[in-house]
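Novice: Sequence first, then the predicted structure, then my questions.
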Amino acid sequence: MLVHAVEASAFGTNCWVLAAGPGEECLVVDPGFGVVEPLRELLAEHRLRPAAVLATHGHADHVWTVTPVCRSAGDPVAVHVHPDDRYRLRDPLATFSPALLDMLRQQFGPSERWQEPDRVVELPVGAPAGPVSAPVPLQAAGLDLTVHHTPGHTEGSVVFALAGDDGPLLLSGDLLFAGSVGRSDLAGGDPAAMTTSLRDVLPRFADETLVLPGHGPTTTMARERATNPYLTSLTVGGR
């Protein structure tokens, strides 16, 4: 399996690319600011063809180049997002503060404008399973994933889990980082929901799971359970 990250030019967002191997279809996860050209080069190097774009949530730093990336495949491929974050793809800058908008204009110029994706597919929603939803399967680009709804950072935040060649992988978006967790104080955030997601969803993933976060370096579930202060302070999984 190929697993590569392209770092965005703003906010340090990781855009992940996953494929069964060179010359295959691939998944593009969270294409943020300024990733179009380096992503094009990566896809060309490994002869990859985007089959779908996945969004862990609808914040602009995770979806800003969704539309050009989806269109790069010829006939536009779909972006997949949780129904509760679908509204964010109509205007992901709507919740940005004036200061952040000014920063983006200075970096990218005043001509930078949002284009809503041509095709949007709402991710399947799992049935309630206690305080959180049950995971649901998703197959794309020849890969079998499970989608876990993890509200807290946004209403429709999700993580994607799948098997890798050397063990399980978790695309954790802005739920879990190396040594930290995502914010819950932005528009649509919910501290109580974030605590529930951290406490009741993360126990589903084995210690050997490699975490591919939305920002920062990779980590493992074992490392985060042992050292992440936001996890060690929780009563995780009822323990």
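Specialist: Structure's in. What do you need? Numbers count the residues shown, from 1 in each chain.
Novice: From here on, just use CA atoms for contacts and neighbour counts.
Specialist: Fine.
Novice: and the gap between Gly32 and Ala10?
Specialist: Distance of Gly32 to Ala10, given as C-alpha to C-alpha, to the nearest Å: 8 Å.
Novice: which one of the two has more residues nearby?
Specialist: Gly32 (25 against 15; other C-alpha atoms under 10 Å).
Novice: Where does the spatially most central residue of the chain sit: helix, strand or coil?
Specialist: By C-alpha atoms, centre = their mean, the mean C-alpha position of the chain lies nearest to Thr56, the distance being 3.0 Å. What DSSP: H, G, I helix; E, B strand; the rest coil gives for Thr56 is coil.
Novice: Pasting the second one now:
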Amino acid sequence: MDVRMFTVGPVQENSYLLRREGATEALLVDPGDEAPRLLGTIDALGVDLKAILLTHCHFDHIGAVAPVARATGAPVYCPRGEVGILQDIMAYVPWPGFGPFESWDPEHTVSGGETLHLAGLEIEVVSTPGHSPDHVTYALAGEAPPLLFSGDVLFQSSVGRTDLPGADHATLMASIAVLLDRFDDETVVHPGHMGLTTLGRERASNPFLSELTGS
């Protein structure tokens, strides 16, 4: 797999461009900001962007959706319960000084349980609410190693914040428990902030997971 991480915007959000090594089709996960940078890489690689996948609709994960979708023609897959946020982004930006961001009407919705076949990849959509009401994680379980694009559910030695509207700590921990139960320790976690990690590393050392792991 060829996975390229772009840390973008004032909140330092991670966007991911992924494809099979050398493939001409690619996917983009959570284009949060800096559309010219993302589009420049897509153009430089000469790839056809087949879809934009959103884990959730906080502004730092969707700020570049509209310009990237318009420029590439790629359809947007949005968590069903958060479509209204994508359609009216600035109404949901809680702090001054961010944006302006352009809203977008997504072409597809997901809610967990779907299997997507895009750009030659098989992607499981896993419902992982808690940080946001309808957050999802995208899993490429058939790869070696398996990959998770976890948005703001799980980080290196941390977890997603639950002090935002619609968030809930117990729900978030239940979502993380689902990921730990379903996927192997070598699964590489591509989070929405900070660096890459693995489920095994977080199971063993993440202090926020002690209530799940008994450590």
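Specialist: Sure thing, it's come through. These figures come from a predicted structure and were not determined experimentally.
Novice: picking up where we left off before, identify the contacts common to Gly32 and Ala10 of the first structure.
Specialist: Shared contacts of Gly32 of the first structure and Ala10 (C-alpha atoms under 8 Å, 6 or more residues apart in numbering): Asp61.
Novice: Asn228 of the first structure: how many residues sit nearby?
Specialist: Residues near Asn228 of the first structure, counting by other C-alpha under 10 Å: 18.
Novice: what residue of the second structure takes the place of it?
Specialist: When the second structure is aligned by TM-score structural alignment, Asn228 of the first structure is paired with Asn206.
Novice: Now do the contacts for its match.
Specialist: So Asn206 of the second structure contacts Gln156, Ser157, Ser158 (C-alpha under 8 Å, 6+ apart).
Novice: Correct me if wrong: Ala35 of the second structure contacts Ala64.
Specialist: Yes: Ala35 of the second structure is within contact range of Ala64, at 5.2 Å (criterion: C-alpha atoms under 8 Å).
Novice: Can you report how many residues lie near the aligned partner of Tyr77 of the second structure in the first structure?
Specialist: Using TM-score structural alignment, the partner of Tyr77 of the second structure in the first structure is His80. Other residues within reach of His80 of the first structure by the criterion other C-alpha under 10 Å amount to 20.
Novice: average gap between the strand or helix carrying Ala52 of the first structure and the second structure?
Specialist: In this structure, Ala52 of the first structure sits in strand 49-54 according to DSSP states H and E. Once fitted to the second structure, strand 49-54 of the first structure is off its aligned match by 0.7 Å on average (mean C-alpha distance after the TM-score superposition for the first structure).
Novice: Now the element after that strand, going C-ward?
Specialist: By DSSP H and E, the next helix or strand past strand 49-54 of the first structure is helix 60-63.
Novice: circling back: have a look at Ala35 and Ala64 of the second structure and say which one is more surrounded.
Specialist: Ala64 (25 against 19).
Novice: Please list all residues in contact with the more buried one.
Specialist: Pro31, Gly32, Asp33, Glu34, Ala35, Phe101, Glu102.
Novice: which of the residues you listed are also in contact in the first structure?
Specialist: Retained in the first structure by both residues aligned by TM-score structural alignment, their matches' C-alpha atoms under 8 Å are the following of the contacts of Ala64 of the second structure: Pro31, Gly32, Asp33, Glu34, Ala35.
Novice: Three-state assignment for the nearest residue to Leu209 of the second structure once chain neighbours are set aside, please.
Specialist: Nearest residue to Leu209 of the second structure in three dimensions, chain neighbours excluded: Arg203, at 6.8 Å (C-alpha to C-alpha, 6 or more residues apart in numbering). On the three-state scheme (three-state DSSP), Arg203 of the second structure is labelled helix.
Novice: Can you get me a residue count around Arg90 of the first structure?
Specialist: Every residue meeting other C-alpha under 10 Å relative to Arg90 of the first structure is counted, giving 14.
Novice: how about the nearest residue to it, chain neighbours excluded?
Specialist: Nearest one to Arg90 of the first structure, counting by C-alpha to C-alpha, 6+ apart, is Glu116 at 5.7 Å.
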